[in-house]
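Asks: my questions concern the predicted model and sequence given below.
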Amino acid sequence: MSLTNKQLSTIPIAVYTAKGELQQLKPALNEGLDAGLTINEIKEVMVHLYAYCGFPRSIRGLQAFMEVLDERKAKGIEDETGADASPINDERSKYDRGKANLEELLGRPITGPQTGYAAFAPVIEIFLKEHLFADIFDRDVLTYAERELATISAISAIGGAEPMLRSHLAICLNVGFTAGQLNEFVDVIKSTAGKKEAKAAQSVLNEVLKNSQ
């Protein structure tokens, strides 16, 4: 099974947002809307990405999207707004919610003492659980799979974050992407982010697929 048109159009949107290439982003946004992405789904991709490429790139992407929507409206194009995020009705702490979401993404329980960067700077591990994996991942405008596709697109475009890309590609397999779809993803990275970025992504993907067998 191949990536859907909506999935294929998400990758360039995430890549160009992460790289701050707004002139390339605008046609990608038009293509995404034409492929069936709703306004709220695209907005959510850009909000999601601030956790990976920062507020400046995310906000500039949103500003470019506003311009695209104005241009389409002036042409008489009415795009679907789409659903808003559902209210959160969960009594657990944000940390516990985030930990549970991350365990679902990873497909395994998280146990034992903190190690590595989480032990070195414990506050960032708290921010990750409470904000990224609770506040953001709990928003159901996008599925986990849709969020992970945006994530690996942004990380591949940014470059130099192969350990994070490795983790998220493994998550992609756990949330339902196939090896073929992830290789297709790398092809889109080559045509959007560039050959160097695609080569790095392919190398990490090959490693992840080998370890998953």
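Replies: Everything's here; your move. Numbers count the residues shown, from 1 in each chain.
Asks: C-alpha from now on. contacts and neighbour counts both.
Replies: Will do.
Asks: buried residues in the lengthiest helix in the chain?
Replies: Counting residues, the longest helix found in the chain (DSSP state H) is helix 55-74. Buried positions in helix 55-74, judged by neighbour count with 16 or more other C-alpha atoms under 10 Å: 57, 58, 59, 60, 61, 62, 64, 65, 68, 69.
Asks: here's the one I want to compare it with:
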Amino acid sequence: MTDKFMRTTILSLTLSLLACCGTLLAQQTDTLSLRQQSIVAIAANTATGNLENLETAFACGLDDGMTVNEIKEVLVHAYAYCGFPRSLRALQTFMQVLDERKAQGITDTVGRDATPVNDSRDKYTRGAELLEKLSGAPKNAPKTGYAAFAPIIEQYLKEHLFCDIFERDLLTWQERELATVSILSALGKGVEPMLKSHSAICLRQGITEGQLHQMTEMVNGMK
């Protein structure tokens, strides 16, 4: 066997191996991680009020490495999309799960708090800027639709949702949007325009179409 033939053979095998690794990597990145699956399950079951499934989702999230504060943040985030009653019941259920795990000798990691935000600008400006980065929509675009019809709700959205909530760094923007789409999917009929717009933001934030499809299958399986 000549040196040239050996080099060619080794090169071919190397390229084949790299191709296989590339395909495997692509498949892996097109699948939700365990952390992302936990966020989907927690957010969706919070929206529907399925407390029994929520208990399981909490346990899975903790076992897969989410901290107590990160899970609490998913539940706090959820109230903006499915209301205080669902969010508060989820928080109460989470407290119960933590007490039960503690009684079983399980020590769950509390984790860090959100990093303080040092920005003296007004909340509306900060929220508008964040929403522009999140969605790509110009922050100074003319107000239309509900924003023109009821300007105060647009103010609340910018100041509270996209400033007070999205500025908290316990979850990434991608994770918050994944939670949002999971909640809207679980709510189902009547929120289609919001689901469409937040799905687009998810894609913009790096979630793939395959991951969105997996999320939809997960949520549908919980109903």
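Replies: Thanks, I have it. Just so it is clear, the model here is predicted, and its values are computed rather than measured.
Asks: what TM-score do the two superposed chains give?
Replies: In this superposition the chains share a TM-score of 0.88, using TM-score structural alignment, normalised by the length of structure 1; 193 aligned residues with a C-alpha RMSD of 0.9 Å.
Asks: picking up where we left off before, how about the helix or strand that the longest helix of structure 1 is followed by: buried residues?
Replies: Toward the C-terminal end, the helix or strand that comes next after helix 55-74 of structure 1 (DSSP states H and E) is helix 94-106. Of all the residues in helix 94-106 of structure 1, those buried under the rule 16+ other C-alpha under 10 Å are 94, 95, 97, 98, 99, 100, 101, 102, 104, 105, 106.
Asks: in structure 2, what residues pair with helix 94-106 of structure 1?
Replies: Mapped onto structure 2 using TM-score structural alignment, helix 94-106 of structure 1 spans residues 123-135.
Asks: what does stretch 200-209 of structure 1 give?
Replies: Under TM-score structural alignment, stretch 200-209 of structure 1 corresponds to no residues of structure 2.
Asks: who's in contact with that stretch?
Replies: By C-alpha atoms under 8 Å, 6 or more residues apart in numbering, the surrounding residues in contact with stretch 200-209 of structure 1 are 156, 162, 165, 166, 169, 170, 179, 182, 183, 186.
Asks: burial of the fourth one, as a residue count?
Replies: If I follow you right, that is residue 166 of structure 1. The tally of other residues near residue 166 of structure 1 (other C-alpha atoms under 10 Å) stands at 19.
Asks: with the fifth one instead?
Replies: The number of residues packed near residue 169 of structure 1 is 23, by other C-alpha under 10 Å.
Asks: counterpart of it in structure 2?
Replies: Counting by TM-score structural alignment, residue 169 of structure 1 lines up with residue 199 in structure 2.
Asks: what strand or helix carries its match?
Replies: Element membership for residue 199 of structure 2, per DSSP H and E: helix 192-204.
Asks: how big's the offset between that helix and structure 1?
Replies: Comparing helix 192-204 of structure 2 with its match in structure 1 after superposition yields a mean distance of 0.5 Å (mean C-alpha distance after the TM-score superposition for structure 1).
Asks: that helix vs helix 123-135, what angle?
Replies: Angle of helix 192-204 of structure 2 versus helix 123-135, following axes from the mean of the first three to the mean of the last three C-alpha atoms, to 10 degrees, is 70 degrees.
Asks: ok, average deviation of the longest helix of structure 1 from structure 2?
Replies: Looks like 0.3 Å for helix 55-74 of structure 1 (mean C-alpha distance after the TM-score superposition for structure 1).
Asks: can you spell out which helices and strands pack onto that helix?
Replies: In terms of contacts (3 or more C-alpha pairs under 8 Å, 6 or more residues apart in numbering; DSSP states H and E), helix 55-74 of structure 1 is packed against helix 5-19, helix 22-34, helix 39-53.
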